[in-house]
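Participant: I'll drop the sequence and a predicted model, then ask my questions.
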Amino acid sequence: MKYNIIVSMFVFLFLTACNPDFNTNQKDVKHQSSRKRVKSNQKRLKSNQKGLKPKTEVDQNQEANQNQEADQNKITKNTLLDNLRNLIEKVNKDRKKYVKRLEEEPLNQYGILAFKELFWEGTQDKAADNIEKAKIYRQRTYSVLNDFDTNEFKKFSKITMLSKQQQGLFNSFNSFGATIEDTFVFLLNPNKKDNLEKLEISDLENLKNSIEKFLSIKTMISTILTQFLLDYESNKNFIKTDTSKLDFYLATISNQIEEQNAEAIKLKNDIFSIENFKSY
């Protein structure tokens, strides 16, 4: 038995001598594993930071986008200003033309005999008279017939005098001519022209659209009247040989002018109501 105890002690000492760093190795394993986890976490942190940008870079991008938007707005505004200036110049030329026709009006008033037939109710004042309201009436007529050559005025007047619709037709000219003059004078005001650049883009767009539609109505009526002369010469629908047909044709034209004048008045009011435009 003593022999067995000695052998057992010898085995124990031998095993202890072979594994002196057993606990130390475990500690090292744990330490190395911990370092690996820290390193791995650092890698993930760096990876996540790749999706972030420095604040200065974000600010620079925002500033670049704002500058790009400002440049685009400037281009849009300049284009609208150019279009509006061209439209207003057309308005200016049109008005100069019909004003000049009144200023250079011959004694026979271009042969428009209808002026001698038209009186103001309750008075003896005629549209042909040399008085202010008669001059205004004639100028409004010239504004509607602005695309006609003056040598066509006499022919047009003679045809309308064959019809019972002469007074209604010329009065529709007077109504539409008043709308034209009011709108043109408003647009040609020097203060309005000089201050266009102060308007916002939305106001410029609204103004441009309204002027274009207004001028389109004016062109439409001029086309209708020009077509009337052509139809009369060709005796279309017998309007040259049948006065009842002529009456119906001219009554239709009068109604068309009144309807279009109502639309023109709405556009005039739209132009006048642009807050930042009327205030200048």
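Facilitator: Sure, I can see it. Numbering: from 1, shown residues only.
Participant: Going by C-alpha atoms from here, please, whenever you check contacts or count neighbours.
Facilitator: OK.
Participant: all helices in the stretch 151-280 of the chain, in order from the N-terminus.
Facilitator: 153-161, 166-187, 190-194, 201-233, 243-272, 275-278 (DSSP state H, counting those that start in this stretch).
Participant: Let me know which of these is tucked in deepest.
Facilitator: helix 166-187 (a mean of 20; mean count of other CA atoms under 10 Å).
Participant: Now do that helix: which elements does it pack against?
Facilitator: helix 55-103, helix 132-144, helix 243-272 (3 or more CA pairs under 8 Å, 6 or more residues apart in numbering; DSSP states H and E).
Participant: and the next element down the chain from the longest one?
Facilitator: Read it as helix 55-103. Downstream of helix 55-103, the next assigned helix or strand under DSSP states H and E is helix 114-117.
Participant: ok, second structure coming up, stack it against the first:
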Amino acid sequence: MKHKIIAGLFVFLFLACNTDFNTKQKDMKYQSSKKRLKSKKKGLTPKTKANPIQEESSTNQKEDHDTAPKNTLLNDLRNLIDKAHANNEKYEKKLKEEPKDQYGIEAFKNLGWSSSPGEKVTADTERAKRYRKNTYSILNTIDDNQLKKFSEIVMLSGQIQGIFNTIEAIEYTLSSLIVPSLYPKKGNLEKLEISNLEKLKDSFEKVLSIKTTVSKMVHQLLLDYQNDTNQIKTDENKLKSHADKLFNQISEKKKEAEKLKDDIFLIINNI
């Protein structure tokens, strides 16, 4: 009996010690977890504050990127306008320096205005001088010493009014765009949106291209006559047919130029 009591005491003591050990282990695990959690929190990288200088630099770069295409358009368009204006001034000067026979263009003596029967293109009036200046400008591909011959060919063809009035009207369309409109307003073009600048540049380039094309077409009449192409030099009827065809072609170009002029005015009228 005594031995049983002693054995029971040992068992009780063992169990008590084991329970205390397990509790300490749990406490140790809990404390260790808390330490690890704190350690992880300390290791977190704090949020970086925005740098005002970097933000401003980024904004400026974006603005530069956005304005670059517009600046390119503006520069290209202004260069076109400057060149066209310089060309117009060139023929203003040529008008002032024209010889008394007006480069031998006899056709001028047969051209005038129905509203003023006595006024011919050879006159010293403002509109007569403007007419001659515009004609000289569009005949720019023909040498001065060949202008007389060109005039004779047109007179022989029977298309004096048709050809001369049409080429003068095309140049008038261009000069009326440059002098009173585009050139004075070129400093305000930045007020236009990019889409309108693109339309303006495209339309103006087309007008300039029409002038170049028509200048080559009328020069070709002179060359074809000199080379007797399709017998237009030796057969007057064939010359007339050739000139009629030329008149119809340049008349279409005149309509194109006038339509483009209207499109341009719609864009620039409000600047």
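Facilitator: Structure received. What you see is a predicted model, and the numbers here were worked out from it, not measured in a lab.
Participant: returning to what we had before: tabulate the helices and strands packed on helix 166-187 of structure 1 in a markdown table, adding columns for distance to Asp203 of structure 1.
Facilitator: A markdown table is the format used below for these (distance: least, CA to CA, whole Å):
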| stretch | distance to Asp203 of structure 1 |
| --- | --- |
| helix 55-103 | 10 |
| helix 132-144 | 28 |
| helix 243-272 | 10 |
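Participant: nearest residue to Ile217 of structure 1 other than its sequence neighbours?
Facilitator: In space, and not counting its chain neighbours, Ile217 of structure 1 is closest to Gln260: 6.6 Å by CA to CA, 6 or more residues apart in numbering.
Participant: For Asn165 of structure 1, the count of nearby residues, please.
Facilitator: One correction, residue 165 of structure 1 is Gln, not Asn. Residues lying near Gln165 of structure 1 (other CA atoms under 10 Å) number 19.
Participant: counterpart of it in structure 2?
Facilitator: When structure 2 is aligned by TM-score structural alignment, Gln165 of structure 1 is paired with Gln159.
Participant: Quickly note the distance from that match to Ala68 of structure 2.
Facilitator: 50 Å (CA to CA, to the nearest Å).
Participant: same question, Lys259 of structure 2
Facilitator: Separation of Lys259 of structure 2 from Ala68 of structure 2 (CA to CA) stands at 31 Å.
Participant: what residues are up against the spatially most central residue of structure 2?
Facilitator: Centroid-nearest residue in structure 2, with CA atoms, centre = their mean: Lys201, separated by 3.4 Å. By CA atoms under 8 Å, 6 or more residues apart in numbering, the contact set of Lys201 of structure 2 is Leu73, Leu77.
Participant: Check the one 4 residues further on too.
Facilitator: Glu205 of structure 2 sits next to Leu80 when contact means CA under 8 Å, 6+ apart.
Participant: now do 10 Å
Facilitator: Listed by CA atoms under 10 Å, 6 or more residues apart in numbering, the contact set of Glu205 of structure 2 reads Leu77, Leu80, Ile81, Lys199, Leu260.
Participant: so what corresponds to Lys211 of structure 2 in structure 1?
Facilitator: When structure 1 is aligned by TM-score structural alignment, Lys211 of structure 2 is paired with Lys218.
Participant: My understanding was that that match contacts Glu181; is that so?
Facilitator: No - if you go by CA atoms under 10 Å, Lys218 of structure 1 and Glu181 don't touch, sitting 11.7 Å apart.
Participant: re the thing from before, just tell me which of the helices of the stretch 151-280 of structure 1 ends up closest to Lys46 of structure 1.
Facilitator: helix 201-233 (47.5 Å; CA to CA).
Participant: With structure 2 overlaid, how far apart is that closest one on average?
Facilitator: With mean CA distance after the TM-score superposition for structure 1, helix 201-233 of structure 1 departs from structure 2 by a mean of 2.3 Å once superposed.
Participant: returning to what we had before: between the contacts of Glu205 of structure 2, which is nearest Ser58 of structure 2?
Facilitator: Leu77 (29.5 Å).
Participant: Identify the residues contacting the closest one.
Facilitator: Asn71, Leu182, Lys186, Leu189, Leu197, Glu198, Leu200, Lys201, Asp202, Phe204, Glu205.
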